[in-house]
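Student: coordinates only, no sequence provided:
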């Protein structure tokens, strides 16, 4: 039951073939069996969830359907605030923190009828694409427990892949939704900034970091997007469009669709196995009727722009905390931010603005961009980050994520969808990038790719 899609689970609930308590218990049993080996869920709320599932069943008996997620068990990233449930941000500084209010993402999921089973692991303050922290340790990849689940939404991706929940929320600044989705053979959407509102008392206009949905299928992802998206006045970037658009059919005719294929996003180093697997993606879309053209891109201006904006954000958000109690990656980012000048910020704005204009012209000639999500497959879980690719050394813990964070600068929606497996059986994803605000188009193309390949249906095995 735990590997049914969310859409299938909802149908069973609606028709009375299964109760919310039974569905939840199946997932709790799965968590008890698998989570000790994977370490995806770090705070479990079983008793509270069972009480809520009972209420959901009583509502069903009275003919009251709470919303699109009625009775579905879900988990929330440990960066996402949950009222009455510990939220640590992966940091020892917040080991006992229990928020008084739900974040907007959690509130919308609960109002739609979802039942929270717990919190998913994340690196400290979501820093880095490998999910490990001092509080809870490392999250392991369900397809190979010796490998990383990616990050920073690695706990969410691993929980989905292992059948612990059908839906989860995540967030993405430099690939934190897309990278773990790629590593764990699930789907994750980085929405257009503002599509899923993100109210903030300190960084309300920051567009690199966005919340978004994660699931095992694109249809389930669209279901969650129908709940998460929609205008909220507390967020100045919020897009004034109803989430109902994501409840529209995903089936579409790809005939004549213009897809640009970039195997390396402008000569980035790409692991040979990742390159081999993703090289099959263009033919899949061409076989569905799309016009696929390999292109040479120059996104290099995104490098400095991303690093400056990211450093500024870290200084803004974490410089007031005791630096000796923060992890090395967070401290380094704060230091980079405190060293910025007005000239640095001006340069980042010029670079990003120029890149946006060039990509606007690019999307005049192409409907979508297709490229690898990550430059490497899942790496050994004991390594803090990828230090070299194809023998080329990398300067720091961020550099191996360029194929994801260069896309973050574009203000565009991007999805990671399963693309295949390495010869060692490790998942590899491909990302589909759309024009700014064309989130639905991205979902529809990903849905077609997913159905044509079937890679997402390959589940991990646990001996």
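Tutor: The structure has been received and is ready for your questions. Fair warning: this is a prediction, and the values are worked out from it, not measured in the lab.
Student: okay, CA-based contacts and neighbour counts for the rest of this
Tutor: Fine.
Student: spatially central residue in this protein, please.
Tutor: residue 177 (1.9 Å; Cα atoms, centre = their mean).
Student: put this next to the first one:
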């Protein structure tokens, strides 16, 4: 590790080195700020530079350690925060020019938990307008590029988070996910993540106090979470972010490690619906992940999942109905033409429900979730593609509403469907296709992030990590 540049160290190793006095928090922070200065201009991943504040926090962290103070799990470790999360004194713009002066009066729940753990916030990362595109660009901060290839998307809406941590800017990046916004950037950028169970990580922005709360199903389908370069770092980020915050009424004090499952653990390797247009090379890599699990002692069986098409449609109808009723007017008032093109594409795949239809859909969600939970009793791990196609261009969703519909319905159907269930789902890279990363999704039962991450770690142990190949390009 000594010969490896500090910015390439894992979060686990960085925290350990600082704790043992092998390196100071100030040295580590300076290394990451230097990396940000070198790599970010080509990416535009970090759009608010908090370098000055970070250096002060790092010096304070070193003084605290020198006095023998108690050290948090991320003491001195540089992290980034997605710009749709409140950081006291900074604007939560959510990528919208009209909200550029929406200054946070206090830290969000996740920001607070990261600070309590000793993390050093070095910058805020980019997101699309309203965090409602799978591609990261907005009129306020511009386009974020993928470090592997500027012609393809870095994903969204946590695209700035995914791009930055893959490039070595920060050891852990914060993101959030309502339809794939953690998992899609992990896939696109060749890194790992987990969308936790709904209620695992507390969610609250003090800027919410200025307006209405989010719609009910948006609250149930959205999760905060970490993106990182290894499964071990994702696990550490999850542990830190999951600490209690009384401002979130949905937070659940569930243990991070559940009862040990009897082996061999059965894995449902998802059959691909007949109507999905797939890329053979992508599917081949997904099968490789299944082989890695089998070689690691899992009992892998290729089976059909419980109505993936109906589950996806339920997600699309519920989220689109809530947007149409409570959010679309503001989106049309403040959103750009490109954003509206993408929004129309999402709506093209949805049925906007009336009052009775919306209430019935919420009721139906319980039945759908019950079916998945019973399936997970037999198969505690589910392995699926994130996308059945290679990563698209950086602006594919604004080519036409029809193209947006195709992306969501065909390419990433296995991804977005999981949000309506509120189940934990991780992503881990499994290989490169034309020198660009491909990852897979692992789904588990409620509050069994440990089972999901164990399976992700088993794949990672066989496949390795891939950002080192990215960094080797210079």
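Tutor: Received it, and whenever you're ready, just let me know what you need. Computed from a predicted model, the values in this text were never measured in an experiment.
Student: now do the contacts for the residue nearest to the centre of structure 1.
Tutor: When contacts are counted by Cα atoms under 8 Å, 6 or more residues apart in numbering, residue 177 of structure 1 touches 151-153, 170-171, 188-190, 212, 214.
Student: redo the residues you listed as JSON lines? Include distance to residue 346 of structure 1 and secondary structure.
Tutor: Supplementary listing: those in JSON lines, determined by distance: Cα to Cα, whole Å; DSSP: H, G, I helix; E, B strand; the rest coil:
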{"residue": "151", "distance to residue 346 of structure 1": "30", "secondary structure": "coil"}
{"residue": "152", "distance to residue 346 of structure 1": "29", "secondary structure": "coil"}
{"residue": "153", "distance to residue 346 of structure 1": "31", "secondary structure": "coil"}
{"residue": "170", "distance to residue 346 of structure 1": "30", "secondary structure": "strand"}
{"residue": "171", "distance to residue 346 of structure 1": "27", "secondary structure": "strand"}
{"residue": "188", "distance to residue 346 of structure 1": "32", "secondary structure": "strand"}
{"residue": "189", "distance to residue 346 of structure 1": "30", "secondary structure": "strand"}
{"residue": "190", "distance to residue 346 of structure 1": "26", "secondary structure": "strand"}
{"residue": "212", "distance to residue 346 of structure 1": "29", "secondary structure": "strand"}
{"residue": "214", "distance to residue 346 of structure 1": "34", "secondary structure": "strand"}
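Student: highest neighbour count among the residues you listed?
Tutor: Greatest neighbour count in the contacts of residue 177 of structure 1, by other Cα atoms under 10 Å, goes to residue 153: 37 neighbours.
Student: what is the equivalent residue in structure 2 for that one?
Tutor: Using TM-score structural alignment as the criterion, residue 153 of structure 1 maps onto residue 158 of structure 2.
Student: try residue 8 of structure 1
Tutor: Counting by TM-score structural alignment, residue 8 of structure 1 corresponds to residue 13 in structure 2.
Student: by how much does the strand or helix carrying that match deviate from structure 1 on average?
Tutor: Using DSSP states H and E, residue 13 of structure 2 maps to helix 11-19. Here the mean offset of helix 11-19 of structure 2 against structure 1 after fitting is 0.8 Å, by mean Cα distance after the TM-score superposition for structure 1.
Student: what's next to that helix, contact-wise?
Tutor: Here helix 11-19 of structure 2 makes contact (Cα under 8 Å, 6+ apart) with 6, 23-25, 28, 71, 73-77, 171-172, 232-233, 236.
Student: okay, the angle between the following helix or strand past that helix and helix 11-19?
Tutor: Proceeding N to C from helix 11-19 of structure 2, the next assigned helix or strand is helix 25-43, under DSSP H and E. Counting by axes from the mean of the first three to the mean of the last three Cα atoms, to 10 degrees, helix 25-43 of structure 2 points 150 degrees away from the direction of helix 11-19.
Student: in structure 1, what range does the helix or strand just after helix 25-43 of structure 2 match?
Tutor: Downstream of helix 25-43 of structure 2, the next assigned helix or strand under DSSP H and E is strand 46-49. Mapped onto structure 1 using TM-score structural alignment, strand 46-49 of structure 2 spans residues 41-44.
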